[in-house]
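Colleague: Here is my input; please provide its structure:
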Amino acid sequence: MAAHTASLFSITTGSSDPIYRQLIEQVRRLIAAAVLNPGDILPSVRDVATTLAVNPMTVSKAYNMMETEGLLTRARGVGMLVAQTQSTQEKEHLIIPTLERAATEARQLGLDPETVVLLFKKILGESK
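Modeller: Purely as a prediction, here's the structure:
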């Protein structure tokens, strides 16, 4: 069980996504990447709010929503803990918005789907 600091998180102030949503997505991605593991302790609401210079209620809202979703559990006297690992289906769900943006851009550029798929396969192969 590892304890993490508030520097684990960052926010994009110019984003159209609300801050609480940004925090939720970051936790999901950190779990998917195994940076956060089951039983790890998240930083306190106060620490995150102070570090990011945001309202503590915003952080609290994000933590409560993640608890409702089952990503986090509340441990009395300890704080919020990572509750579970993500399934492959949950990981796939995380990449859908990125792929949708890429598909929209490909359509706007007039690229055919076969070309886009080949480019994506090439990019995936380069990361190995």
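Colleague: make it CA atoms for all contacts and neighbour counts henceforth
Modeller: OK.
Colleague: Can you report how many residues neighbour Val48?
Modeller: Residues within reach of Val48, counting by other C-alpha atoms under 10 Å, total 24.
Colleague: From Arg76, how far off is Thr49?
Modeller: Quick fix: residue 49 is Ala, not Thr. Distance, Ala49 to Arg76, by C-alpha to C-alpha, to the nearest Å: 20 Å.
Colleague: this one as well, want them side by side:
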Amino acid sequence: MQFDNSAAIWVQLVHEFSRRIVVGAWAPGARIAGVRELAAELGVNPNTAQRALAELERDGLCRSERTTGRFVTSDQARIDALRSQLAGSAADDYIARAQGFGMDSDQARQLIEERWNHHDHHTHRPAEGEGR
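Modeller: I've put the predicted structure just below:
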């Protein structure tokens, strides 16, 4: 993971861990790796990883069980809300940038549609028996 010097590392870890939950890399109800293991994986201090996990716990995205570790929430509605929140933030960023480039909402929507279709076309994987 590449870190941005303009934001605290623990905050960046909260975003990364949230992303992992939303995309299913950390499945609902799954055990999360230990603090030391995560810290080693990401090249950060264990206290930094602990702070990020504690924030996820405060946000209801994981729970801690004294003897068995931390687990991703099983609350699918909470995960769906997080997905909407993260996508909404990305949309806000896009809107601000598009406005900064002098685009109006129609131009911005058109660009999104073009790029969406471009990504769909390039990420489509043929089903078994389907030709390319």
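Colleague: circling back to that earlier point, neighbour count: Ala49 and Arg76 of structure 1, which is higher?
Modeller: Ala49 (18 against 7).
Colleague: quick one: what helix or strand has the more buried one in it?
Modeller: helix 45-52 (DSSP states H and E).
Colleague: Going by neighbour count, list what's buried in the longest helix along structure 2.
Modeller: Secondary structure of structure 2 per DSSP state H: the longest helix is helix 76-100. Using 16 or more other C-alpha atoms under 10 Å as the test for burial, helix 76-100 of structure 2 gives 79, 82-83, 86, 95, 98.
Colleague: just checking, what packs against the helix holding Ala49 of structure 1?
Modeller: Using 3 or more C-alpha pairs under 8 Å, 6 or more residues apart in numbering; DSSP states H and E, the elements in contact with helix 45-52 of structure 1 are helix 56-69.
Colleague: Distance-wise, check the counterpart of Gln26 of structure 1 in structure 2 relative to Glu65 of structure 2.
Modeller: Matched to structure 2 by TM-score structural alignment, Gln26 of structure 1 sits across from Glu16. Distance, Glu16 of structure 2 to Glu65 of structure 2, by C-alpha to C-alpha: 22 Å.
Colleague: and what of Gln12 of structure 2?
Modeller: 24 Å.
Colleague: Looking at these two, which is more packed in?
Modeller: Taking neighbours as other C-alpha under 10 Å, Gln12 of structure 2 and Glu65 compare with Gln12 leading, 16 against 9.
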